[in-house]
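[1] please work out how this folds:
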Amino acid sequence: MVIAEGSPAPHGLRPADVRRDLHGIADLLAEAFSGELDEVGWRVIRELRRWSRLGWLLRGLEVFLPPGERFAPGYVWVEEGRIVGYTMVRRLRPGSTGWLIANVAVAPDFRRRGIARALVSACLDYARAHGARWAVLQVRADNLPALRLYQGLGFVEIGRIRIWRREHLSPPEPTPVPGFHVRPARPTRDLSALLDLVRMAESPALRLFEPFEGLSAWPPGWPFRWRPRPLWLLETESGDPQALAAWVRREGIPTLRLFRRPQTVPSPPLQWLLALALAEIAPGPPLMAVTGEEPDLAAALMAAGFHPVRTLIGMRRDLAPEGWGDAG
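    Purely as a prediction, here's the structure:
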């Protein structure tokens, strides 16, 4: 059952209201995720608090936005006037039948009371009522209670994403490897091979949550040197593409995307590829990298000075149209 907007709820579950809830949602996210927020997460919380001053204006603008594309889509749980639970639900993109559930947060003192389950279930009902055919979410691999909750609600794993960080150290010394060749990729000449390599390497989770757009925006000037070469290709001597290292901007942070053929690539040529890619980046803030769970890429990144920050599990649940029953 979908709980309608404007439903009276002095406590318990109700739809989030952009006019009055943004500051409380920001406070909750800061409390619930205080030990794992990075620079991007804290920036989002600061922006929520700033936007909370414009709640009535945002509410007026929401009249022109379809369900799932508004400023505070989702549900809150209220106790004694305080927001102690929140979950966001929105379309993955305008007009999509796939919806995203995110920011499942419950204040520490109110956990293990069924609040998270109620919030996620309400979001699933809302998405289904507005045409969703499937929903996805991400959960940290070490968050076992949340993982069990989502599995109990019918979500299944579709892939894992590893986030890496490297302080801005000097790049490792490139060491050529016999039988391989590393060169700057040229999208005009190499586009077909690059697209095939990315398609083979991307898991469904990467494709949904970290879509790679480095081949559609050429050349991306910042944060590279005056002669930008953000794409580096590892090939065999016969010209067979093996791996791609691509610099992108992820939430404003220089981030390395790595893709390799489905079979394992030896570590020495991957380290050569990384060394040349790292030599391209201009001095600045710490660097990030995003991969799947490939052991060979992990070994090469660690050899180049990266360390894992977190592993996220992508999960998906198919949704039957409203009235067909609910598997969760």
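[2] CA only for contacts and neighbour counts going forward, please
    OK.
[3] now the element after the helix or strand where residue 296 lies, going C-ward?
    Assigning secondary structure by DSSP states H and E places residue 296 in helix 295-303. Scanning forward in sequence from helix 295-303, with DSSP H and E defining helices and strands, the next element found is strand 307-318.
[4] check contacts around residue 41.
    When contacts are counted by Cα atoms under 8 Å, 6 or more residues apart in numbering, residue 41 is found next to no other residue.
[5] going along the chain, name the helices of this protein.
    Ranges of helices within the chain are 22-32, 39-51, 55-62, 115-129, 144-152, 187-201, 204-209, 267-278, 295-303, based on DSSP state H.
[6] I would like the residues contacting the fourth one, please.
    The contact list for helix 115-129 (Cα under 8 Å, 6+ apart) reads 1-3, 13, 68, 74-77, 85-90, 99, 101, 104-106, 135, 149, 153, 319-322.
[7] would you turn the helices of the chain into a markdown table with distance to residue 257?
    Output for these, formatted as a markdown table (distance: least, Cα to Cα, whole Å):
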| stretch | distance to residue 257 |
| --- | --- |
| helix 22-32 | 28 |
| helix 39-51 | 18 |
| helix 55-62 | 36 |
| helix 115-129 | 31 |
| helix 144-152 | 26 |
| helix 187-201 | 10 |
| helix 204-209 | 11 |
| helix 267-278 | 11 |
| helix 295-303 | 11 |
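[8] of all these, which lies closest to residue 180?
    With distances scored as Cα to Cα, the stretch of the helices of the chain nearest to residue 180 is helix 267-278 (6.8 Å).
[9] another for comparison:
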Amino acid sequence: MTIRPFHLPHDLDTMNALVMQGFEYPENPEWSIRADEKESMLDRVQGAKRMWPLLRFLRFFSPIFKDIMRGFIAEKDGKPVGLINFMRQRDEPEWNIANVTVLPSHRRRGLARQLVAAVLDDLRARKARTAILDVVDKNLPALRLYQEMGFEIFTGSLEADLEAGAAIPDPTLPAGWTLAPRSRFDWQSGFELAKRITPKNVARYEPPVEARFRFPPIRPLIGSLFMKLGGDDSKRYVLRAPDGTIAGIAWYSCRTKQGGMNSAGFDLDPAHPELAQFMLAHAISTIQAASPGRRIEFNFSDWQPALFQAAEAFGVKKRFGSHRMGLKFQ
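    As a prediction, the model looks like this:
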């Protein structure tokens, strides 16, 4: 067995193939990658390949682009059988680990442990401060592996779906409240909200400090181009109270190409749970109008239960829960 570094852009197709095969769980089908997810992922991989000349140039000027996607690939007799990716968060020494994937035919041989160990060794050499990953809460073998390697659970989330269906009417906000489009260059709104509402257990690994939110102006432009080439359009909103206080933010991804899926995420001040229903209604009606006939995938933080409770009223169904785990190097 050989474990080698992940190389851009040559390994994008390899990554795509491994994820599509490796994220299949016949015994737990709700964990498996769905057909529309595969369609979206394929378009995004093709978009990334088209953007590579620009990204290669930008890597000389910013750690964000230099470390946009690193990783390792495990090979058996020259054939890829496992994958892991990791990416820097902003310019901070904080890293996200993703796509921990082993083909079903090569599981239970310690390969995932070798891949994670390779990443942790690499991050130590880079003087990383923290590493964060997500794992399905009922995937006990993976959970035990990460705990044995030093990760601890610090929060969680719910993945949920709304299948394509009848449109819902636009919601009406209480008097004085506003929900307005948010500029792609606006990092301050998310920072202001996070400072007020981030729980202590989450702040231990994802502290609401300015450096984690501020980004160079070119980053949202590159992100917008990547989404366009990948067949998606992003929409962002900010919810304000009558006194101007930011009470919530929302972000939607709407498909512009054939096939694929839509998605949405939210942050809402827990002091205003009564507005969760409005935020969900706005998300569903906006996405359905922009990209009808497709499933909408939602991600809800477990410390914001009002959002999922509101979603259930619109027919959103839980798919699975996840633990968010962190490891500190320093």
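[10] just the TM-score for the two chains, thanks.
    Between these two chains, after superposing, the TM-score reads 0.66 (TM-score structural alignment, normalised by the length of structure 1); 288 aligned residues with a Cα RMSD of 4.8 Å.
[11] distance from the helix holding residue 296 of structure 1 to the middle of the chain?
    21 Å (Cα atoms, centre = their mean, to the nearest Å).
[12] with structure 2 superposed, average distance for that helix?
    After superposition onto structure 2, helix 295-303 of structure 1 sits on average 1.5 Å from its aligned residues (mean Cα distance after the TM-score superposition for structure 1).
[13] quick check: the aligned residue in structure 2 for residue 36 of structure 1 vs residue 99 of structure 2, distance?
    Residue mapping for residue 36 of structure 1 onto structure 2 gives residue 33, with TM-score structural alignment as the criterion. Taking Cα to Cα, to the nearest Å as the measure, residue 33 of structure 2 and residue 99 of structure 2 are separated by 12 Å.
[14] picking up where we left off before, buried among the contacts of helix 115-129 of structure 1? Make that a ChimeraX selection.
    Restricted to the buried members of the contacts of helix 115-129 of structure 1, where burial is judged by 16 or more other Cα atoms under 10 Å, the ChimeraX selection command reads as follows:
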select :13,68,74,75,76,77,85,86,87,88,89,90,99,101,104,105,106,135,153,319,321,322
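[15] mind checking which of the contacts of helix 115-129 of structure 1 are in strands?
    For the contacts of helix 115-129 of structure 1, membership in strands holds for 13, 74-77, 85-90, 99, 101, 104-106, 135, with DSSP state E as the criterion.
[16] of residue 33 and residue 99 of structure 2, who's got more company?
    Between residue 33 of structure 2 and residue 99, counted using other Cα atoms under 10 Å, the more crowded position is residue 99 (19 against 16).
[17] skipping adjacent residues, who's closest to residue 236 of structure 2 in space?
    Setting aside the residues directly before and after it, residue 236 of structure 2 is nearest to residue 251 in space (Cα to Cα, 6 or more residues apart in numbering), at 4.4 Å.
[18] quick one: neighbours of the one you found, just the number.
    For residue 251 of structure 2, the neighbour count with other Cα under 10 Å is 18.
[19] what separation do you get for it and residue 282 of structure 2?
    Taking Cα to Cα as the measure, residue 251 of structure 2 and residue 282 of structure 2 are separated by 11 Å.
[20] and residue 109 of structure 2, by the same measure?
    Relative to residue 282 of structure 2, residue 109 of structure 2 is positioned 47 Å away (Cα to Cα).
[21] cool, residue 197 of structure 2 as well?
    Taken as Cα to Cα, the span from residue 197 of structure 2 to residue 282 of structure 2 is 22 Å.
[22] before we move on, what about residue 133 of structure 2?
    Relative to residue 282 of structure 2, residue 133 of structure 2 is positioned 30 Å away (criterion: Cα to Cα).
[23] go on, residue 193 of structure 2?
    On the measure of Cα to Cα, residue 193 of structure 2 and residue 282 of structure 2 end up 20 Å apart.
[24] repeat for residue 67 of structure 2
    Relative to residue 282 of structure 2, residue 67 of structure 2 is positioned 35 Å away (criterion: Cα to Cα).
[25] more neighbours, the two?
    Higher neighbour count among residue 67 of structure 2 and residue 282: residue 282, with 20 against 17, using other Cα under 10 Å.
[26] OK, contacts around the more buried one?
    For residue 282 of structure 2, the contacting residues are 170, 171, taking Cα under 8 Å, 6+ apart as the criterion.
[27] switch the cut-off to 10 Å
    With contacts defined as Cα atoms under 10 Å, 6 or more residues apart in numbering, residue 282 of structure 2 is in contact with 168, 169, 170, 171, 172, 173, 179, 250, 276, 288.
[28] show the buried residues in those residues.
    Burial by neighbour count, 16+ other Cα under 10 Å: within those this picks out 179, 250, 276, 288.
[29] just to be sure, which of the residues you listed are found in strands?
    Checked against DSSP E, these include these in strands: 179, 250.
[30] save the buried ones among the contacts of residue 282 of structure 2 as a markdown table, and put in distance to residue 37 of structure 2 too.
    As requested, those are exported to a markdown table (distance: Cα to Cα, whole Å):
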| residue | distance to residue 37 of structure 2 |
| --- | --- |
| 179 | 29 |
| 250 | 21 |
| 276 | 26 |
| 288 | 17 |
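[31] between the buried ones among the contacts of residue 282 of structure 2, which is closest to residue 164 of structure 2?
    Closest approach to residue 164 of structure 2 among those (Cα to Cα): residue 288, at 8.3 Å.
[32] so who does the nearest residue to the closest one once chain neighbours are set aside touch?
    Counting by Cα to Cα, 6+ apart, the nearest residue to residue 288 of structure 2 once its immediate chain neighbours are dropped is residue 167, at 6.6 Å. Neighbouring residues of residue 167 of structure 2 by Cα under 10 Å, 6+ apart: 284, 285, 286, 287, 288, 289, 292, 293.
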